[in-house]
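1. Okay, here's the prediction I keep looking at, along with the sequence it came from:
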Amino acid sequence: MVNKYAITVLFIWIFSCLTWAQNTENNKRSEAETTDDLVVTSSQITSNPIDPLAPARAAFYSAVLPGLGQAYNKKYWKIPIVYAGLGISVYFYIDNNKEYKRYRGAYKRRLAGFTDDEFYGTINDDGLREAQKTLSRNREISLLVTIGIYALNIIDANVDAHLLQYNVDDNLSLAPHYKLNEFDNTGDLGITINYKF
């Protein structure tokens, strides 16, 4: 019984050695034959190196001067939008502040006992107080909108700089697929992610 196992192991070992020797000879022969005809072509797509500081740089530029980060990202069409948003909100802040000062000045003159303000006879003291509250609230909202647009300018420059470095070449793909399951004859829906090195 031991002899049968020994003979079987010996036979397998000899067979694997012969197979390995033939593979080595075939590999040497195929390398010798193909080295003359071998042409190497590169099908890899070269991509731009990623600059990890580009988003921070774009955000800094936008913080220093609104729209400069968009210019750094070469998104020039966004610059007029940034300045229009900032200009409109600053305009409403200045207008509400000017109107607030008008009503505040008239109210102060009435408290001092004067009756020569521009609103005398049309708006009473309670109306002047309510107008001041409304204009003060509108002025604060205009200031918050201005700060918000300024912050959005910075965030937009940062996110856009991140997205400019996003890898969308042909070596990376995402595709849906549909396959018929042979086991229970139902369909399987899935997503395939392919990455070529």
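-> Perfect, I can see it now.

2. contacts, neighbours, all on C-alpha from now
-> Fine.

3. how about the helices in this structure?
-> If DSSP state H is used as the criterion, the helices of the chain fall at 2-34, 54-64, 68-72, 79-111, 125-164.

4. Which stretch among these approaches Glu118 most closely?
-> Taking Cα to Cα as the criterion, Glu118 comes closest to helix 79-111 out of those, the separation being 7.3 Å.

5. Show me what that closest one is packed against.
-> The elements that helix 79-111 packs onto, with contact taken as 3 or more Cα pairs under 8 Å, 6 or more residues apart in numbering; DSSP states H and E, are helix 68-72, helix 125-164.

6. Give the buried residues for that helix.
-> Buried positions in helix 79-111, judged by neighbour count with 16 or more other Cα atoms under 10 Å: 79, 82-83, 85-86, 89-90, 92-93, 95-97, 99-100, 102-104, 106-107, 110.

7. got the contact list for Asp170?
-> With contacts taken as Cα atoms under 8 Å, 6 or more residues apart in numbering, Asp170 has the following neighbours: Ile45.

8. again, only this time at 10 Å
-> Residues in contact with Asp170 (Cα atoms under 10 Å, 6 or more residues apart in numbering) are Gln44, Ile45, Asn194, Tyr195, Lys196.

9. What is the burial count for the fourth one?
-> Which is Tyr195. 10 (other Cα atoms under 10 Å).

10. here comes the other one, which I'd like you to weigh against the first:
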Amino acid sequence: MPLFAFAQGPGTPLKLPDTLKPQQIDPLRPAKAAFYSAILPGLGQAYNKKYWKIPIVYGALGTGFFIYQRNNNEYHKFRTAYKQRLAGQPDQFLGQYNDQTLISAQRTFQRNRDLSLLVTVGLYVLNIIDANVDAHLKQYNVNETLTVVPEIFPSEISNVQNIGLTLQYQF
């Protein structure tokens, strides 16, 4: 059975890639990411190459719009029924609810509709903030000079194990 061995020739030195090579910082990158997310939700996440966040953004905004639309439809359904009842016409509920119930349902669905609109706008703003912060954090320098290491060490007095956290920064 033949055996194969590969080795580096004597004249070629081994070159290791420099993993701590500084990258150029683009100061406009966070502003671009926020602008892209403001124009089209999820576009800032794509600009930051965080593609897994795009379905979350669209799922959150789509759910907010769905809940808004559902509450708006229910609000208009009860409002139309109340207006028909005031005009003396038969409403779609055929007298199933009294006037006070129709007014209460209108108020409830209107409040839920307005609240869902505020939550959806908040999620839209959160999408922009996420793209901006993520672009800022991409430029943050993380290297071996800053370490946080958990430690377990015995107490000198009682010989009981203590848990601590060590933060080291090397210049």
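-> Received the coordinates, thanks. Nothing here was measured: the structure is a model prediction, and the numbers come from that model.

11. Tell me how the two chains score on TM-score.
-> Once superposed, chain against chain, the TM-score is 0.76 (TM-score structural alignment, normalised by the length of the second structure); 148 aligned residues with a Cα RMSD of 2.5 Å.

12. which among the contacts of Asp170 of the first structure gets closest to Ile154 of the first structure?
-> Nearest to Ile154 of the first structure among the contacts of Asp170 of the first structure, counting by Cα to Cα, is Ile45 at 32.4 Å.

13. And whatever residue of the second structure lines up with that closest one, how far from Asn141 of the second structure?
-> With TM-score structural alignment as the criterion, the equivalent of Ile45 of the first structure in the second structure is Leu20. Plainly put, Leu20 of the second structure is 10 Å away from Asn141 of the second structure if you go by Cα to Cα, to the nearest Å.

14. and Arg129 of the first structure, what pairs with it in the second structure?
-> For Arg129 of the first structure, the aligned residue in the second structure is Ile103 (criterion: TM-score structural alignment).

15. returning to that earlier point: deepest-packed of the helices of the first structure, please.
-> Mean neighbour count, computed with mean count of other Cα atoms under 10 Å, is highest for helix 68-72 among the helices of the first structure, reaching a mean of 23.

16. so how far is that one from its chain's centroid?
-> 15 Å (Cα atoms, centre = their mean, to the nearest Å).

17. related to what we said a few turns ago, in CSV: the helices and strands packed on helix 79-111 of the first structure, plus distance to Ala59 of the first structure.
-> Shown next, in CSV, are those (distance: least, Cα to Cα, whole Å):
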stretch, distance to Ala59 of the first structure
helix 68-72, 6
helix 125-164, 5
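
18. Of all the ones you listed, which one is nearest Ala56 of the first structure?
-> helix 125-164 (6.4 Å).

19. The closest one - contacts with which helices or strands?
-> Secondary-structure packing of helix 125-164 of the first structure (3 or more Cα pairs under 10 Å, 6 or more residues apart in numbering; DSSP states H and E): helix 54-64, helix 68-72, helix 79-111.

20. is it true that Lys53 of the second structure touches Asn127?
-> Yes. With contacts defined as Cα atoms under 10 Å, Lys53 of the second structure counts as touching Asn127 at a distance of 9.5 Å.

21. Between those two, which contacts overlap?
-> Gly42, Gly44, Gln45.

22. which one of those residues is nearest Gln92 of the second structure?
-> Nearest to Gln92 of the second structure among those: Gly42, at 41.5 Å, using Cα to Cα.

23. Look up the closest residue to the closest one, ignoring the ones flanking it.
-> Ile54 (5.0 Å; Cα to Cα, 6 or more residues apart in numbering).

24. And that neighbour, what's its match in the first structure?
-> Taking TM-score structural alignment for the superposition, Ile54 of the second structure sits opposite Ile79 in the first structure.
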